[in-house]
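Student: only the shape, not the letters, is given here:
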């Protein structure tokens, strides 16, 4: 396990397991109007994607406060999902988790990180901009939206440099 700092609270990153999926699904369904399914997470684990949970290292009863799923490409990673429990948002946990993911990817040879984000997700867009991500594309109708509509996705990339 590795430790990282998020505001005043320390977080610990560890590999996600099938046992974690119940808690992951609690968070996922609480923070997204169109959440991933348990099958999406299970399939990611089976496919060998990096799947991380982030826990309170201070021994607080919170347990898992966030998670991330990352798919490796030859020399970059694609961040498929990163989420923080609603009760822990606004405490810089997302920032700490994203920084940890970028550092881990750089140390393992990735040169960049790619992700999609909804234009309507102002908080996530602000986080990504503050962490050096820039828009490199647009995927039309990528996300499901209310009443059967679709929402575009902004494609963002951050160069990681050499480890």
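Tutor: Cool, the structure landed. Predicted model only: the values in this text are computed from it and were never measured.
Student: okay, CA-based contacts and neighbour counts for the rest of this
Tutor: Will do.
Student: quick check: the residue sitting furthest away from the middle of the chain vs residue 34, distance?
Tutor: Within the chain, residue 147 marks the point farthest from the mean C-alpha position, 26.2 Å out by Cα atoms, centre = their mean. From residue 147 across to residue 34, the span is 12 Å (Cα to Cα, to the nearest Å).
Student: could you list every helix and strand in contact with the longest helix seen in the chain?
Tutor: Scanning the chain for the helix with the most residues, using DSSP state H, yields helix 93-107. Under the contact definition 3 or more Cα pairs under 8 Å, 6 or more residues apart in numbering; DSSP states H and E, helix 93-107 sits against strand 2-6, strand 76-84.
Student: got the ones you listed as TSV, with distance to residue 15 columns?
Tutor: TSV is the format used below for those (distance: least, Cα to Cα, whole Å):
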stretch	distance to residue 15
strand 2-6	10
strand 76-84	14
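Student: now the very next helix or strand once past the longest helix of the chain against helix 93-107, angle please.
Tutor: Where DSSP states H and E defines the elements, the next helix or strand beyond helix 93-107 is strand 112-117. Counting by axes from the mean of the first three to the mean of the last three Cα atoms, to 10 degrees, strand 112-117 lies at 150 degrees to helix 93-107.
Student: one more structure, for comparison:
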């Protein structure tokens, strides 16, 4: 999706940011495929981006990536806020995401943004060392 407020984004640039933010990063092809999918949009700034899918009245955060050099400066919160505004404009009434239970920084960001825990996926994430980690499913219900 592209419009003047949320212009088209370069999947290669997003992949570079994702690679800085995650050990198991998504590459340009994966991001290009997602961006070409119905209902998917990105909000991006120089230091990070958020990728959202809207289907009917529900939105899902597919990924939120912020470069380490841009962390702890409010960028993640700005990206979440812009994504919520855009998703609501597209008809979403709530937004979901999954976050690793041990990702305290992300959990704090989402809590400050109003997300609450609604479920758990046991052993959802696998780590390079073979360890499994639960994912917490969070939801934010939009006020209308």
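Tutor: Nice, I can see it. Computed from a predicted model, the values in this text were never measured in an experiment.
Student: follow-up on the earlier one: in CSV: the helices and strands packed on helix 93-107 of structure 1, plus mean neighbour count and distance to residue 111 of structure 1.
Tutor: What follows is those, written out as CSV (neighbours: other Cα atoms under 10 Å; distance: least, Cα to Cα, whole Å):
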stretch, mean neighbour count, distance to residue 111 of structure 1
strand 2-6, 16, 21
strand 76-84, 20, 5
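Student: give me the secondary structure label for the residue in structure 2 that the residue farthest from the centre of structure 1 lines up against.
Tutor: If you follow residue 147 of structure 1 across to structure 2 using TM-score structural alignment, you land on residue 129. When classified by DSSP: H, G, I helix; E, B strand; the rest coil, residue 129 of structure 2 comes out as coil.
Student: and residue 129 of structure 2, how far from residue 77 of structure 2?
Tutor: 31 Å.
Student: and if you look at residue 113 of structure 2?
Tutor: For residue 113 of structure 2, the distance to residue 77 of structure 2 - Cα to Cα - is 7 Å.
Student: same question, residue 46 of structure 2
Tutor: 14 Å.
Student: residue nearest the centroid of structure 1?
Tutor: Nearest residue to the geometric centre of structure 1 (Cα atoms, centre = their mean): residue 82, 1.6 Å.
Student: now the residue nearest to that one when sequence neighbours are not counted: which helix or strand?
Tutor: Using Cα to Cα, 6 or more residues apart in numbering and skipping the chain neighbours, the partner closest in space to residue 82 of structure 1 is residue 68 (4.2 Å). According to DSSP H and E, residue 68 of structure 1 maps onto strand 64-72.
Student: which one in structure 2 is aligned with residue 71 of structure 1?
Tutor: Checking TM-score structural alignment: residue 71 of structure 1 goes with residue 53.
Student: residues contacting its match?
Tutor: 38, 39, 40, 41, 59, 60, 61, 62 (Cα atoms under 8 Å, 6 or more residues apart in numbering).
Student: mind doing that once more with 10 Å?
Tutor: The contact partners of residue 53 of structure 2, by Cα atoms under 10 Å, 6 or more residues apart in numbering, come to 34-35, 37-42, 59-63, 83, 87, 92, 95-96.
Student: do the same with residue 123 of structure 2
Tutor: Neighbouring residues of residue 123 of structure 2 by Cα under 10 Å, 6+ apart: 100, 131, 132, 133, 134, 135.
Student: residue 28 of structure 2 too?
Tutor: Neighbours of residue 28 of structure 2 in contact, by Cα under 10 Å, 6+ apart: 10, 11, 12, 13, 14, 15, 16, 18, 34.
Student: please consider this matter closed, and thank you.
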